[in-house]
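Participant: Take this sequence and fold it.
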Amino acid sequence: MSRWIEVAVGVETSGELAIVEAAASAYALRGTAIQSDPPMLRAWFSEDERAGVEAMSAAIVAALPQARTTATSIEDAGWSEAWREHFHAQHIGGIAIVPSWERETFADAVRAIVEIDPGQAFGTGLHPTTRGVLLALQELDLDGCTVTDVGTGSGILALAVARLGARRVHACDIDPVAVRAARENVRRNGLESRVHVARCSADLSGVPSARIVTANLTAGIALALARALRALVEPAGTLLLAGIVGAREREVLQAFEPLGFTVRARRAEGEWVGLALGVPAA
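Facilitator: This next block holds a predicted model:
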């Protein structure tokens, strides 16, 4: 039986937990679980990803020196049970996010069902940033439109927009683990004809433009990609930008507004902010 590395990060407040989440998001690609009382983040890595453990731990210490980080080796069964303990079917507006092990018994009447195996990459709907984008998408008219999902993780947003009526969805990520996970979830949902998943470069070169662009990133990554993201949004289109800690919202807006973006909507949950940014028709 294979073994995994479980990293647990303890903090004192919800604000500190948000800082840890932001620092961990670029490294914890196989999944995280958030505990509120006491505040704690857990992330999992395979045994051959020790470099990722060290990189994430260093990023967390740099962002929040007082965070308490421990790493423990667990068996594969422990990894699976950890996800089953933390992740169950959930309603986000009219969308149901259903883990693969509960799909056969799920019978609720909803607008759309997205089946996810979360034990592979970031994106289960549990995180406030993912929930915020899923709610924002349900406020848009997606029938027949094109969508590009940057930093797709598990593919949850790409799958949701396809279920909500998008004609073509391009999902991309720089991490091969996320690409494999997203492709498997596309297959699991039977959406291969409408959702294309590809690995992309860090500067997003070659990524197709679309009327709707989703980017659930971090403030730092969003700032670095501001011009590249602007190039992806077609005239009169919308960028749904999430993963922003509230303390950095003004900094993000100061970078995006000069590029022609205007705020169409804002959504906040706890320490996290999501923005719907529009561009002019011409």
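Participant: Every contact and neighbour count from this point should use C-alpha atoms.
Facilitator: Will do.
Participant: next one: the helix or strand Ile60 falls within to chain centre, how far?
Facilitator: Ile60 belongs to helix 50-63 when assigned by DSSP states H and E. Between the centre of helix 50-63 and the centre of its chain there are 19 Å (C-alpha atoms, centre = their mean, to the nearest Å).
Participant: List the buried residues of that helix.
Facilitator: When burial is assessed from 16 or more other C-alpha atoms under 10 Å, helix 50-63 yields the following buried residues: 52-53, 56-57, 59-61, 63.
Participant: Kindly report the same for stretch 134-148.
Facilitator: Buried residues in stretch 134-148, counted by 16+ other C-alpha under 10 Å: 134, 136-138, 142, 145-148.
Participant: hey, where'd the helices end up in the chain?
Facilitator: Secondary structure of the chain (DSSP state H): helices at 14-24, 50-63, 76-86, 128-137, 156-163, 176-188, 219-224, 226-232, 249-256.
Participant: just checking, what packs against the last one?
Facilitator: In this case it means helix 249-256. Where contact means 3 or more C-alpha pairs under 8 Å, 6 or more residues apart in numbering; DSSP states H and E, helix 249-256 is packed against helix 219-224.
Participant: do the same with the shortest one
Facilitator: For helix 219-224, the helices and strands in contact under the criterion 3+ C-alpha pairs under 8 Å, 6+ apart are strand 233-245, helix 249-256.
Participant: circling back to that earlier point, wait, which of the helices of the chain is closest to Ala242?
Facilitator: With C-alpha to C-alpha as the criterion, Ala242 lies closest to helix 128-137 of the helices of the chain, at 5.7 Å.
Participant: Show me what the closest one is in contact with.
Facilitator: 92-93, 95, 123-125, 157, 160-161, 214, 216, 240-243, 267-270, 272-274, 276 (C-alpha atoms under 8 Å, 6 or more residues apart in numbering).
Participant: List only buried entries from the residues you listed.
Facilitator: 92, 95, 123-125, 157, 160-161, 214, 216, 240-243, 268, 272-274, 276.
Participant: Quick check: closest non-adjacent residue to Arg183.
Facilitator: Among residues not flanking Arg183 along the chain, Val197 sits closest, at 6.1 Å (C-alpha to C-alpha, 6 or more residues apart in numbering).
Participant: for comparison, sequence B:
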Amino acid sequence: MAWQQLHLQCEKANVELAETLLLEADALSIALDDAGDQPLFEPLPGEAPLWDEVILTGLFDATTAAGSRQSLEQLGHEIAAQVHASRIWLTSVDDKDWEREWMVHYHPIECANGLWIVPNWLTPPDPSATNIIMDPGLAFGTGYHATTRLCLDWLTEQDLSDKVVIDYGCGSGILGIGALLLGAEHVYAVDIDPQAVLATKQNAARNGVDSRLQAFLPEEFTAYCEQHEVIPVDVIVANILAKPLISLAPYFATLIATKGKIVLAGLIESQTEQVAEAYKPYFALDPKHAFSAQEDQHWQRLSGTFTR
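Facilitator: Predicted coordinates for the structure are as follows:
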């Protein structure tokens, strides 16, 4: 079956109306994309921020009257007039196995010092290497993003033997699983998203480390710590966002042992000093925290040692 796509660019204030009009015209699906180069950082559960300028793409069955090129050209002009679209255009799409098409974009990558990330449907290129087997479709943390690689690179440089680690903002669980494969004794993984907690548990089982990893929502982790007295831990990794990292600084200081280590990521360059200031009362920070890879140099990480 062939498909036609109708694309419209408009301001975010008109996106809801444009979506409604496309659905009323029998669009099978609608995708939203950035019309410029405006970053949107990872939202909280339930949030759905939009770019200022948005490209809407409605997918239509080209074998139907509604999906013919002539019909869609007319529809595009009608919707454009109502939503003040600055651009409209059509494209054709050949039929594919869409349930598996997204998989072709993933491949094994050596992300840090002999540590490989391997999608769970592929065979590790080097079975003798440290391979993290991941399902990249469930939660943030595939190994392809610079902030994840920053943390994994840091973990490979640490002596994690017999260490207890907290992966705060665990997403897919990739950092906690990596820590266990690198020698850590136990990992407590925490995330505000229930889907991330589930994904972490599933990925831990794939890698054979589920007996040494526990995943929690924040309130569950707090209650567990109070009941079992699991703190202080040796290492904290937190790849989230600047604002929550700043607010979590005093809390992290209560979780970590004297001379315990911390690494923070998810920061753009302009946020680094503000986050550093929040952690200076508790941690001796390593000044050599910048990521030097040219293509990702706007991302930063902070690492430090807890001091009492």
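Participant: returning to that earlier point: who are the contact partners of the residue nearest to Arg183 of structure 1?
Facilitator: 170-172, 179, 182-183.
Participant: returning to that earlier point: would you turn the helices and strands packed on helix 219-224 of structure 1 into TSV with distance to Arg188 of structure 1?
Facilitator: Output for those, formatted as TSV (distance: least, C-alpha to C-alpha, whole Å):
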stretch	distance to Arg188 of structure 1
strand 233-245	25
helix 249-256	36
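Participant: got the contact list for whichever residue in structure 2 pairs up with Leu157 of structure 1?
Facilitator: For Leu157 of structure 1, the aligned position in structure 2 is occupied by Leu175, per TM-score structural alignment. Contact analysis of Leu175 of structure 2 by C-alpha under 8 Å, 6+ apart lists 148, 151-152, 167, 237.
Participant: Out of those, the closest to Glu219 of structure 2 would be?
Facilitator: Asp167 (15.0 Å).
Participant: so what's the closest one up against?
Facilitator: Neighbour list for Asp167 of structure 2: 173, 175-176, 187-190, 236-238 [criterion: C-alpha under 8 Å, 6+ apart].
Participant: how near is it to Asp34 of structure 2?
Facilitator: 31 Å (C-alpha to C-alpha, to the nearest Å).
Participant: for His145 of structure 2, same thing?
Facilitator: His145 of structure 2 sits 18 Å away from Asp34 of structure 2, going by C-alpha to C-alpha.
Participant: Which one of these two is surrounded by more residues?
Facilitator: Shown here are His145 of structure 2 and Asp34; by other C-alpha atoms under 10 Å, Asp34 has more neighbours (16 against 13).
Participant: what does that one align to in structure 1?
Facilitator: In structure 1, the residue paired with Asp34 of structure 2 is Val9, using TM-score structural alignment.
Participant: My read is that its match contacts Trp44, right?
Facilitator: No: contact criterion C-alpha atoms under 8 Å: Val9 of structure 1 and Trp44 do not qualify, at 11.7 Å.
Participant: For Pro118 of structure 1, find the nearest of the helices of structure 1.
Facilitator: Nearest to Pro118 of structure 1, of all the helices of structure 1, is helix 76-86, at 7.4 Å by C-alpha to C-alpha.
Participant: Name the residues of that closest one that come out as buried.
Facilitator: By neighbour count on 16+ other C-alpha under 10 Å, the buried set for helix 76-86 of structure 1 is 79, 82-83.
Participant: Adding distance to Gly119 of structure 1, write those residues out as CSV.
Facilitator: As requested, the buried residues of helix 76-86 of structure 1 are exported to CSV (distance: C-alpha to C-alpha, whole Å):
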residue, distance to Gly119 of structure 1
Trp79, 8
Ala82, 9
Trp83, 7
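Participant: if we take these, which one ends up nearest to Ile116 of structure 1?
Facilitator: Of all the buried residues of helix 76-86 of structure 1, Trp83 has the smallest distance to Ile116 of structure 1: 11.7 Å, by C-alpha to C-alpha.
Participant: How about the contacts made by the closest one?
Facilitator: Trp83 of structure 1 makes contact with 33, 118-119, according to C-alpha under 8 Å, 6+ apart.
Participant: Arg167 of structure 1 too?
Facilitator: Applying C-alpha under 8 Å, 6+ apart to Arg167 of structure 1 gives the contacts 143-146, 194.
Participant: now Ile95 of structure 1
Facilitator: With C-alpha under 8 Å, 6+ apart, Ile95 of structure 1 has these contacts: 110-114, 134, 160.
Participant: mind redoing it with 10 Å?
Facilitator: Shown in contact with Ile95 of structure 1 (C-alpha atoms under 10 Å, 6 or more residues apart in numbering): 109-114, 134-135, 138, 160, 163-164.
Participant: What lines up with it in structure 2?
Facilitator: Aligned counterpart of Ile95 of structure 1 in structure 2: Leu115 (TM-score structural alignment).
Participant: How much space separates its match from Ile174 of structure 2?
Facilitator: Taking C-alpha to C-alpha, one finds Leu115 of structure 2 at 12 Å from Ile174 of structure 2.
Participant: what touches both of Val9 and Trp44 of structure 1?
Facilitator: Shared contacts of Val9 of structure 1 and Trp44 (C-alpha under 10 Å, 6+ apart): Ala71.
Participant: Perfect, I'm done here.
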